[in-house]
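**Student:** here's my sequence, what's the structure:
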Amino acid sequence: MTGTPINAAQLHSAFELFNRHSDQLEQSYRELQRRVEVLTAQLDVARSARHKELVAKEKLSQRLSLLLEALPGAIVVIDGDGVIQEQNSEALALLNEPLSGCAWASIVRREVREGGSEDGNIQLRDGRWLSLSRRPLANEPGEILLLADVTDSRQMTKLRERQERLTAIGETTAEFAHQVRTPLASAMLYASQLDVDTPARQRIAAKISERLNDLGRMVNDMLGFAAGGKRADEIVDVHTLFEGIRSTLGMQLGANTELSLLVNGTSIDREAADDDAIRFAANRNALQGALTNLIANADQAGGGVATIEVGAWTDNDNIYFTVSDDGPGIPEAIRHRLFEPFFTTRPQGTGLGLAVVADVARSHGGDVRVDTMTRGSRFTLRIPLIGPSNGDAND
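**Tutor:** Predicted coordinates:
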């Protein structure tokens, strides 16, 4: 068998074709490599952007979580089946654990007082009141519940309503007391002129005067409570104040009641040096009314047979008035309510006398307290000193 000889030209042509295909393959490889580099760079950019996006979303999620925790209310997220999926710590504090994974209806049965719904609010079994707002989720079935503790605001609303009622009562009472005051004064004057030439008539006249004095105290309590004890800038001399109190009480105290009035431990019946006088700025009428109330209460507590001591002294910042008696004292169970308006333990009392005392103290920037002693009680009225507190006031 004889082979066909290869033409040199054909061989050369074949090599040229091979070289052209090699060049094309090399160019294609380079183009492919370039494309790979471009795609790799684009992928790196995409990965970087994706990473940044994930980081941003993570930061946003953390901020939202912190925001939910910082909200002054409970947040509860429930799904379309009414099952709790998320909640913040305030929700756990209000509704107790467990919450997550529980049906909202079961939480209501567990935590909410039966029948405890009023004005859109719900009451928990421990007595707290919560407001409840519901908002649907935007892109999925379910709701967001917002609960806030409104116990304090409800109490403030009730106190405001009570204050409004008291204001209305005070205005009506003041008008009534003003109308009663004039005929009452006339009746007291006529009673003092009754013929008491026999023991029987003396007893009747004494009873009439006693009841009229009781009515007079009620009227003064009503007027004092309605007017309030606003502080004034007049200079009050304690010695003169005590003399006015003794003159006002007059025959109103029990026949067997002993009243002592002391300034710096010295009776006002003894002549004192002007340096020992106490003078200060206050509302004279309001203060005299407050002390008169305390003395009258002590006399009534002792049944008209009492030893009452009223004292006054100062330190660098305050003046103190004390009213002490040897009566039965005040039960601890009611002591915290003594200064509430309209609280009284006497059938014929208005419950305003001690409320007026407390109001006078507050209006002067001071306070009043009560202490139970071995026998009897002691009320202490403290008033900050404004203005002169010694004899220099009148120089």
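**Student:** CA atoms for contacts and neighbours, from now on please.
**Tutor:** Fine.
**Student:** can you give me the strands in this structure?
**Tutor:** Secondary structure of the chain by DSSP state E: the strands cover 74-79, 84-87, 112-118, 121-124, 129-136, 142-149, 235-237, 258-263, 266-267, 279-281, 307-314, 318-325, 367-372, 377-384.
**Student:** what packs against the last one?
**Tutor:** Looking back up the chat, that one is strand 377-384. strand 318-325, helix 353-363, strand 367-372 (3 or more Cα pairs under 8 Å, 6 or more residues apart in numbering; DSSP states H and E).
**Student:** V108 and Q123: what is the separation?
**Tutor:** Distance of V108 to Q123, computed by Cα to Cα, to the nearest Å: 10 Å.
**Student:** okay, these two: which has more neighbours?
**Tutor:** Q123 (21 against 14; other Cα atoms under 10 Å).
**Student:** quick check: that one touching R113?
**Tutor:** Yes: between Q123 and R113 a contact is recorded at 5.8 Å, counting by Cα atoms under 8 Å.
**Student:** reformat the helices and strands packed on strand 377-384 into a markdown table and put distance to M156 and mean neighbour count next to each item.
**Tutor:** Below are the helices and strands packed on strand 377-384 laid out as a markdown table (distance: least, Cα to Cα, whole Å; neighbours: other Cα atoms under 10 Å):
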| stretch | distance to M156 | mean neighbour count |
| --- | --- | --- |
| strand 318-325 | 33 | 21 |
| helix 353-363 | 20 | 24 |
| strand 367-372 | 23 | 17 |
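**Student:** mind listing what T248 touches?
**Tutor:** Residues counted as contacts of T248 (Cα atoms under 8 Å, 6 or more residues apart in numbering): none.
**Student:** for comparison, sequence B:
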Amino acid sequence: LTRLGQQVDVIAEGDFDTHISVATHDEVAVLGDGVDRMSSQLQQMWASLNRTQGEKLLHQIAGGLAHQLRNSLTGARMAVELHHKNCNSPSDEFLDVALAQLEQTDDSVRRLLLVAAGKQDDDHPGLITVAIDDVRNSVSPTAKHLHVDLVWHVDDQLADQTVVDSPSLTAALSNLVLNAMQAAKQVTVRATCINNDHLHIAIIDDGPGPPSEIADELFEPFVTSKPEGLGLGLPLVARAATRLGGEVKWDRIDRDGHNGPQTRFELTAKIIADNPNPKQ
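**Tutor:** Presented below is the predicted three-dimensional model:
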């Protein structure tokens, strides 16, 4: 009974990861089992409460960031468009990429504003290959700047295949690829069709991977190992994966025993039957 009382005191102080073993088979043992069950239930409730509070704070931060970013993006896009018009060169690939990236970011900011308001944008079905090409074109200048060897492998079976919300796929894939490029010098993206009804994308890099102390909570809001990071990118990736009818996960894999292990993030999405742009 003294040990049970001490355990209850520990639980009352907020340490729910406790367990006590009672050797007897009497009422004291039944009471001990009840205390263990209570501790486990409180631990689950506490984790749920933290997630709820984190989501509320995420909405508030998303709203504040989105309002500031949208004002900055408007000015940046106008400046780039004016430069594009006044430029003597009839075609400038990097300006076109910059404009496309600004437009994508503006759409992402608009969606963040909806998240902050507790709403969700309407689905915008789109071709998988178009979304992948958009990400590839947008991150290529960054890869060149960082001297990252970025390689893409896209399954031919994905041609004319569609996901329920193309902007969600673009945002999730872009985030994962940019994260990989910031941590590694070799990044490989493999997009394949699974059983004709699911998209599977693996982003594999030769970086060290997330620190072990945050590995289990990587997709929770505000969990980050970057000093300048907010821990918002991967939770938004997880949110996008859920919207796409899939999931996101990560692990460390061996590379045939050569040059050490690699980090792999896997994103899946459900392929839908309807093609919104058959001629595209």
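**Student:** so which of the helices and strands packed on strand 377-384 of structure 1 gets nearest L287 of structure 1?
**Tutor:** Among those, the nearest to L287 of structure 1 by Cα to Cα is helix 353-363 (6.7 Å).
**Student:** off-centre distance for that closest one?
**Tutor:** 19 Å (Cα atoms, centre = their mean, to the nearest Å).
**Student:** where does that helix end up in structure 2?
**Tutor:** Counting by TM-score structural alignment, helix 353-363 of structure 1 lines up with residues 233-243 of structure 2.
**Student:** now that stretch on structure 1. Mean distance?
**Tutor:** Aligned to structure 1 and superposed, stretch 233-243 of structure 2 gives a mean residue distance of 1.7 Å (mean Cα distance after the TM-score superposition for structure 1).
**Student:** hang on, the earlier thing: would you mind giving the strands of structure 1 as TSV with distance to E37 of structure 1 added?
**Tutor:** Supplementary listing: those in TSV, determined by distance: least, Cα to Cα, whole Å:
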stretch	distance to E37 of structure 1
strand 74-79	47
strand 84-87	46
strand 112-118	65
strand 121-124	65
strand 129-136	49
strand 142-149	48
strand 235-237	98
strand 258-263	104
strand 266-267	108
strand 279-281	94
strand 307-314	95
strand 318-325	90
strand 367-372	86
strand 377-384	88
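**Student:** of those, which is nearest S192 of structure 1?
**Tutor:** strand 258-263 (22.2 Å).
**Student:** equivalent range in structure 2 for that closest one?
**Tutor:** Going by TM-score structural alignment: strand 258-263 of structure 1 matches residues 149-154.
**Student:** pull out the buried residues from that stretch.
**Tutor:** L150, V154 (16 or more other Cα atoms under 10 Å).
**Student:** got the contact list for it?
**Tutor:** Against stretch 149-154 of structure 2 from outside (Cα under 8 Å, 6+ apart): S140, A143, K185, Q186, V187, T188, V189, R190, A191, T192.
**Student:** change it to 10 Å
**Tutor:** For stretch 149-154 of structure 2, the external contacting residues (Cα atoms under 10 Å, 6 or more residues apart in numbering) are 129, 132-133, 136, 139-140, 143-144, 177, 180-181, 184-193, 201-205.
**Student:** give the aligned range of the top helix by length along structure 1 in structure 2.
**Tutor:** Using DSSP state H, we find that the single longest helix of structure 1 is helix 8-70. Mapping helix 8-70 of structure 1 onto structure 2 (TM-score structural alignment) gives no aligned residues.
**Student:** before we move on, what about stretch 171-184 of structure 1?
**Tutor:** Using TM-score structural alignment, stretch 171-184 of structure 1 pairs with 59-72 in structure 2.
**Student:** leaving out chain neighbours, which residue sits closest to the residue nearest in space to the middle of structure 2?
**Tutor:** With distances taken as Cα atoms, centre = their mean, structure 2 has V237 as the residue nearest its mean C-alpha position (2.3 Å). Among residues not flanking V237 of structure 2 along the chain, A172 sits closest, at 4.7 Å (Cα to Cα, 6 or more residues apart in numbering).
**Student:** could you do L4 of structure 2 as well?
**Tutor:** That would be G32: by Cα to Cα, 6+ apart, it lies 6.6 Å from L4 of structure 2.
**Student:** next one: T224 of structure 2
**Tutor:** T224 of structure 2 sits nearest to G231 (Cα to Cα, 6+ apart), 4.7 Å away.
**Student:** picking up where we left off before, which of the strands of structure 1 sits closest to P331 of structure 1?
**Tutor:** That would be strand 367-372 among the strands of structure 1, by Cα to Cα, at 8.8 Å.
**Student:** give me the contacts around the closest one.
**Tutor:** 320-325, 328-332, 335-336, 338-339, 354, 357-362, 377-384.
**Student:** if you set the cut-off to 8 Å instead, what comes out?
**Tutor:** 329-330, 335, 357-358, 361, 377-383.
**Student:** can I get these in a markdown table with distance to L94 of structure 1?
**Tutor:** As requested, these are exported to a markdown table (distance: Cα to Cα, whole Å):
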| residue | distance to L94 of structure 1 |
| --- | --- |
| G329 | 44 |
| I330 | 40 |
| R335 | 34 |
| V357 | 41 |
| A358 | 38 |
| A361 | 40 |
| S377 | 44 |
| R378 | 45 |
| F379 | 43 |
| T380 | 43 |
| L381 | 43 |
| R382 | 42 |
| I383 | 44 |
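**Student:** just the buried ones from these?
**Tutor:** G329, I330, V357, A358, A361, S377, R378, F379, T380, L381, R382, I383.
**Student:** report the contact partners of the fourth one.
**Tutor:** By Cα under 8 Å, 6+ apart, the residues touching A358 of structure 1 are F339, D367, V368.
**Student:** which one of these sits closest to A232 of structure 1?
**Tutor:** Nearest member of these to A232 of structure 1, counting by Cα to Cα, is D367, at 16.8 Å.
**Student:** quick one: what's aligned to A296 of structure 1 in structure 2?
**Tutor:** By TM-score structural alignment, A296 of structure 1 lines up with L178.
**Student:** you'd agree its match is up against V139?
**Tutor:** Yes: using Cα under 8 Å, L178 of structure 2 is in contact with V139, at 7.2 Å.
**Student:** more neighbours, these two?
**Tutor:** Neighbour totals were compared for L178 of structure 2 and V139, and V139 leads with 19 against 15 (other Cα under 10 Å).
**Student:** thank you, goodbye.
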